[in-house]
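Engineer: can't give you the sequence, but here's the structure:
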C-alpha cells in the first residue's frame, strides 16, 4: 500500500477511531517569516524563486552541492552587485547562467507574470521589499497563483532577524539541522571577539567612521554611513564606537563632511565591492573574492584625497581600511567583526586570523572555494 492509499484508508476509518484524520494536504507546514506573517506550504519547497540572489550566500551554506536543485529563478542582483561571487558559483554550477533572472520589487522591475510562469511554490523576499509588495498587491496576487511570499532579513536588523532567517531558509531548502549548525558556528565565531572584549576592564573604544559604498554614488560624494544596525553593530561588537549611531537611528543614513571633521574619527572603514556593471564613476574600492589588493589600495587612497579627508586623524595615522560590502547582507558578519577587532585592538587580537576563519567556513559549509581579497588597508603613515 503506498502513502496515498494509506491516507485514504485512515480517512475512511476515522469515524470508527473516534479521531478526525486530516487529508494529505494538511501535512503542509507553517512558517512565520521575519515580518510576522504565517504562511503554509509543503516543505521542503520543490520550486523556489529567490527574490534577492545574494540570499545564495546563506542558501549555499545550508544546501551545499544541492544549492540550485530547487531554485527556478532569481533576482539579477548577484550578477550586477556581486559579480565576483556570481562567477564563483557559475564555475561550480555552470547551468545557473541560464536561470531566469528578475528585477527588484521596490523599483517595479519585478514581473509577477513571468514569475508565475515558472510555477514556484515560494518567493523569498528581503524585508525591505515588503512595503512595495504590499502596495502593489504582490502578496495577494502571488497567493492567488499558489505562490507563498516569505520574508527574510540579513540587512535591516540582522541582530534581530538573522538566526530566524537562517532557520526559515533551512526549512524551505530541507536542512533544518544544517541551519542550526550554521547558527551555532556563527555565534561561536562572534563570541571569540565579544568574550575577550568583555574581559577587558575600561576598554578604550576607537571612534569609527563606516562609509557606505563610497565612489559608487557620485564623484567626490560623501558621507553615507550606518546607524546602530548592520555594519554599525559590527563595529560595536568588535570593540569600536560607530559614530554614525550618535546621529542616525535607522539602519542607513548620512553625515555631513562638517560632522565628520568635527568628530575626527580614529578609524575609517569604507565598504567596497565590484560594482563595475552599474557604477558611473568607477571610483569604488574593489574588494571581494579574488580582488587585487594593490588596485584596491590605490582606490582607497584616492578616496581619502576628497575634500575634508586629508586632515582627519585616521587618514594622517594610516588607520584607513576597506571591507567587502556584501558582508552587510549575509550571515558572515563574524568575519568582519574579527577583522575589525584586529584593526581596533591589534595587541588583544594578534592571534586571531579572520582570513583563516573565512577559509575554514568555506571548507565546512560552502560549495565554492575560498579566495582572499575581502579586506585592504592603507599603509601606516601614508597620506
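Structural biologist: Structure received. Owing to the predicted nature of the structure, the values given are computational and were not obtained by experimental measurement.
Engineer: Please count neighbours and contacts with C-alpha atoms only from this point.
Structural biologist: OK.
Engineer: which residue is nearest the centroid of this protein?
Structural biologist: residue 329 (1.7 Å; Cα atoms, centre = their mean).
Engineer: in the stretch 251-383 of the chain, which spans are helices?
Structural biologist: Under the criterion DSSP state H, counting those that start in this stretch, the stretch 251-383 of the chain contains helices at 257-263, 293-303, 313-317, 334-344, 354-365.
Engineer: Would you point to the one among these that's packed deepest?
Structural biologist: Each of the helices of the stretch 251-383 of the chain was given a mean neighbour count from mean count of other Cα atoms under 10 Å, and the largest, a mean of 24, is that of helix 334-344.
Engineer: other SSEs contacting that helix?
Structural biologist: helix 176-198, helix 231-237, helix 354-365 (3 or more Cα pairs under 8 Å, 6 or more residues apart in numbering; DSSP states H and E).
Engineer: orientation of that helix relative to helix 176-198 in degrees?
Structural biologist: Angle, helix 334-344 to helix 176-198, by axes from the mean of the first three to the mean of the last three Cα atoms, to 10 degrees: 10 degrees.
Engineer: Name the helix or strand for the nearest residue to residue 183 once chain neighbours are set aside, please.
Structural biologist: Spatial nearest neighbour of residue 183, chain neighbours left out: residue 163 (6.3 Å); criterion: Cα to Cα, 6 or more residues apart in numbering. For residue 163, the host element (DSSP states H and E) is helix 158-172.
Engineer: okay, now the one to match up with it:
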C-alpha cells in the first residue's frame, strides 16, 4: 500500500508540473483576434521575423521551432542565414514549410509537423486566404504579429506577443521599452525643432541605377519617413509599395534620398548593403545612382544628401537604429552625437548570439 501511495503521489506531482509547463491562455494578436494557445509554446511554426523571435525569446526558443518558412530567411537574407547557421548548424535541420508569396507554402507539411501554434506576419496571414480556415479546422492556433507596418504600436505589441509565446515576458518588456524610448525621444526632438518637412524619396535599389525599383507609401521605409515628419514624395502615387514614375520623382525635387540594399546587391550595379559588404564598394555604388538622367540637378544630389540603408534592418524590432539614421539624415543639425550603425550592432551584442560585420548605413560623402 505504501508503494502504491508513493506512485500515486509521484504521478500527481508530475501531472501538476506538466500543467505548470503548459497553460492554455487567451491572447490578443495584432489583429485583435482572441487566440487560445498553450504557453509557453512547445511546437512552433515560424513564418517570418526569425531574428526577432530569437532576440526576444532567446536562442533557446528555437529548440521549440518545428517548422520554418525558410525562404524568408535563407532566400531573402542569405548572408544572415549563413551567419546564424555557421554558429548554430541545427537551424538547417528545421523543416521548411515553404513561402506564401512564392506559392510554395504547404498546409500538408504544417499538419504533418503537429504544431501547437503558428506565428505569422500580417502579410502572410492575409496571403493565406481560405487556407486559414483549413488550419483553424485542424485546431492549430494562429498568432499574427506585424513589424512590416513600421508603427510603434505594432512593434510593441508584436514584441510582447513573442515574449508571451516564448515565456520571456520580462525580456520582451525590456526590448519593447528600449525601442519605445528611442522612437519617442527621436520624435520629440524633431517636433520641438519646428523644422520644415524635408521632401524625401526612398527606393529599394536592387535593380541598379538603370531601372527604378520599389518605393514605399504607407508601410516600411515610407511609413518611417512619415513618422519622422518627412514629406514622402511617393505617398500620393504609391499606396503600399511599387515603382514610381521617374519623371514624377524628378518633378517632386526630393531634398533627401534613401536607397536601401541587401547583400545580393553585390551582383551587377545594385546597391550592396549588409553582412560582409565592403564600405568602399557600397559608397561607389551609391554614387552610381546619382548619375541617373536628371539626378545631378536634384536638390538631394546637389547637396550630397543621398544615403544608403540596409534593407534587412527594416520590418524588425532591430530597426530603431535605422529610424535614428533616417532622422539624422533628414535633420542633420539635431542628431550629431547619435551613432546609428553602432547602435544597430550593439543590439546584436546584447540580445543575439551573433554579431554581423559589414556596412549597414552609409553616406555619399564618406
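Structural biologist: Noted; the coordinates are in hand. In this text, all values refer to a predicted model and were calculated from it rather than measured experimentally.
Engineer: For the helices and strands packed on helix 334-344 of the first structure, give me CSV that also has distance to residue 343 of the first structure.
Structural biologist: Listed next are those as CSV, based on distance: least, Cα to Cα, whole Å:
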stretch, distance to residue 343 of the first structure
helix 176-198, 12
helix 231-237, 11
helix 354-365, 11
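Engineer: between the ones you listed, which gets nearest to residue 64 of the first structure?
Structural biologist: Closest to residue 64 of the first structure of these, according to Cα to Cα: helix 354-365, at 6.7 Å.
Engineer: how about the closest one, which residues of the second structure does it hit?
Structural biologist: The aligned range for helix 354-365 of the first structure in the second structure is 340-351, by TM-score structural alignment.
Engineer: what's the mean distance for the matching stretch versus the first structure?
Structural biologist: Stretch 340-351 of the second structure: mean distance to aligned residues in the first structure after superposition is 2.0 Å, counting by mean Cα distance after the TM-score superposition for the first structure.
Engineer: contacting residues around that stretch?
Structural biologist: For stretch 340-351 of the second structure, contacts defined as Cα atoms under 8 Å, 6 or more residues apart in numbering pick out 55-56, 58, 318-322, 324-325, 354-356, 360-361.
Engineer: Which stretch among the helices of the stretch 251-383 of the first structure approaches residue 1 of the first structure most closely?
Structural biologist: Closest of the helices of the stretch 251-383 of the first structure to residue 1 of the first structure is helix 354-365, at 39.2 Å (criterion: Cα to Cα).
Engineer: Check the mean deviation of whichever strand or helix holds residue 39 of the first structure from the second structure.
Structural biologist: Taking DSSP H and E as the criterion, residue 39 of the first structure maps to strand 38-41. On superposition with the second structure, the mean distance recorded for strand 38-41 of the first structure (mean Cα distance after the TM-score superposition for the first structure) is 1.6 Å.
Engineer: List the buried residues in that strand.
Structural biologist: Residues residue 41 are the ones in strand 38-41 of the first structure that count as buried (16 or more other Cα atoms under 10 Å).
Engineer: which of the helices and strands packed on helix 334-344 of the first structure sits most buried?
Structural biologist: Greatest average neighbour count among those goes to helix 231-237 (a mean of 24), per mean count of other Cα under 10 Å.
Engineer: What are the contacting residues of that one?
Structural biologist: 193-194, 208, 210, 226, 241-242, 244-245, 328, 333, 336-337, 340.
Engineer: ok so, going back, what comes into contact with the helix or strand following the strand holding residue 39 of the first structure?
Structural biologist: Using DSSP H and E, the next helix or strand after strand 38-41 of the first structure towards the C-terminus is strand 48-50. Strand 48-50 of the first structure is contacted by residues 70-75, 115, 120-125 when judged by Cα under 8 Å, 6+ apart.
Engineer: Now, these that are in strands?
Structural biologist: 71, 72, 73, 74, 75, 122, 123, 124, 125 (DSSP state E).
Engineer: still on that earlier bit, wait, which of the contacts of strand 48-50 of the first structure is closest to residue 172 of the first structure?
Structural biologist: residue 122 (8.5 Å).
Engineer: Tell me the residue in the second structure aligned with the closest one.
Structural biologist: Matched across to the second structure, residue 122 of the first structure falls on residue 117, judged by TM-score structural alignment.
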